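Trainee: Fold the stuff below for me.
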Amino acid sequence: MKVVLATRNQGKVRELEAMLAGIEGIKVLSFQDFPEMPDVAENGQTFEENAVKKAREVAEYTNLVAVADDSGLEVDYLNGAPGVYSARFAGENKNDTENNHKLLRLLHGLPMEQRKARFRCVIAIATPWGDIYTTEGNCEGFIGYEMAGDKGFGYDPLFYLPEYDKTFAQLDLEVKNRISHRARALEKAKSILLDLKERIEKETCGLG
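Mentor: Next comes the predicted model:
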């Protein structure tokens, strides 16, 4: 079964490919395999709305099973911001570094206990015949005082995990893929993908 990852973010592609690699019989494609695919406007008010919209539109365009995620950072002190606006927190066309610097300015001077945050991820799976499935995963942590590490992207250099005494960007990929919000959401999604794979194989063999 071919599965299209509905993202142009190569960091997410690498993470999702690594997590799906253990599922036998599933070939992972991305937007690089469909260069003419139009962008999907992420204008939903929740992670779930954005993920479902992306997965549905990509499944319709490619006629393949599509996996989309929408994820972001929620900071308690900021009442859940940046949330769905995580990628453009510092403004349209801003980059990860600018987003991180804005977050540091907003939390300047706060003690660690007031810097609690979480990464939240919703994964949506859409089929060409119109089925939609969703899963969710969270990872709790704190916002550090400075960026550290070069193994991640987005807010990873600021997202501090006390139990490891490291930021997400300092963790080995193997560890990150086990504990991250995206890993937890995808772990739940794997059984859905396996069920879809069996369903497609049966239909292809004329047994469905």
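Trainee: okay, CA-based contacts and neighbour counts for the rest of this
Mentor: Fine.
Trainee: contact partners of the top helix by length along the chain?
Mentor: Ranked by residue count and defined by DSSP state H, the top helix of the chain is helix 181-204. Outside helix 181-204, the residues within contact range by Cα atoms under 8 Å, 6 or more residues apart in numbering are 1, 19-20, 23, 25-26, 71, 119-123, 125, 133-139, 176-178, 208.
Trainee: Go through those and flag which are in helices.
Mentor: Per DSSP H, the contacts of helix 181-204 map to helices at 19-20, 176-178.
Trainee: what's the most distant pair in these?
Mentor: Using Cα to Cα, the two most remote members of those are Leu20 and Lys176, lying 14.3 Å apart.
Trainee: re earlier: separate out the buried members of the contacts of helix 181-204.
Mentor: 1, 19-20, 71, 119-123, 125, 134-139, 176-177 (16 or more other Cα atoms under 10 Å).
Trainee: next up, for comparison:
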Amino acid sequence: MQLVFATNNLNKIKEVQALLPKHITLLSLKDIGCLEDIPETQNTIEGNSIQKATYIKKHYGYDCFADDTGLEVTILNGAPGVYSARYAGEQRNANDNMDKLLTELHTKTNRNAQFKTVITLQLNNKQQTFTGICEGDITKTKSGEQGFGYDPIFKPKGFQQTFAEMDLSLKNSIGHRGKAIEQLVHFLNS
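Mentor: Coordinates of the predicted model:
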């Protein structure tokens, strides 16, 4: 069985392939000749995930899944949320995004936040979504060299390290993306 993972991030593909049942082969967007930017114009994380998976199925005909992730900060009414990747501008720079968020939270005591990943599976002309959430807090400074995005300023509940200070296996076992992928794998195995 082949499934397209609507990404060109080879590290993500490798990571997810290792978690999937052996009889499923993952294909990237490049593998199916999808070189254009897939639209992400919805105003929710769920909406973008659904939009991406629907786009691949409609334009390329493959069974597939797509994910979208956002950081939701309580005191900022869920921002940056769906705009997490371009919070500080269209240049999509992780350091700029973190700096903007840290500046906005500078005087705030409530630093509660959560990462949310939604995966949408298009399989046999049916659609299924899976949601993974990891609660935590935004730190006051960046710490750690691992991971990407907001990982250096996100400390998951119950841990003293940021995501960027954790090894990948620990992050995956407690993190939002890992939880959503676990649900996807369970569904594919059942």
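Trainee: TM-score for these two?
Mentor: The TM-score (TM-score structural alignment, normalised by the length of structure 2) is 0.91; 190 aligned residues with a Cα RMSD of 1.8 Å.
Trainee: any idea which of the ones in helices among the contacts of helix 181-204 of structure 1 is closest to Lys94 of structure 1?
Mentor: So of these, ranked by how close each gets to Lys94 of structure 1 (Cα to Cα), first place is Lys176, at 25.5 Å.
Trainee: which residue in structure 2 lines up with that closest one?
Mentor: Taking TM-score structural alignment as the criterion, the aligned counterpart of Lys176 of structure 1 in structure 2 is Lys171.
Trainee: Arg56 of structure 1 now?
Mentor: Checking TM-score structural alignment: Arg56 of structure 1 goes with Thr54.
Trainee: For its match, identify the helix or strand it belongs to.
Mentor: helix 45-60 (DSSP states H and E).
Trainee: Correct me if wrong: Lys121 of structure 2 contacts Tyr62.
Mentor: Not Lys; residue 121 of structure 2 is Leu. No: between Leu121 of structure 2 and Tyr62 there is no contact under Cα atoms under 8 Å: 11.0 Å.
Trainee: the strands in structure 2, which residues?
Mentor: 2-5, 25-27, 64-73, 80-81, 112-123, 126-138, 154-156 (DSSP state E).
Trainee: Find the nearest non-adjacent residue to the residue positioned nearest the centre of structure 2, please.
Mentor: Centroid-nearest residue in structure 2: Thr69, 3.3 Å away (criterion: Cα atoms, centre = their mean). Spatial nearest neighbour of Thr69 of structure 2, chain neighbours left out: Thr117 (4.2 Å); criterion: Cα to Cα, 6 or more residues apart in numbering.
Trainee: pretty sure that neighbour contacts Thr44?
Mentor: No: between Thr117 of structure 2 and Thr44 there is no contact under Cα under 8 Å: 11.1 Å.
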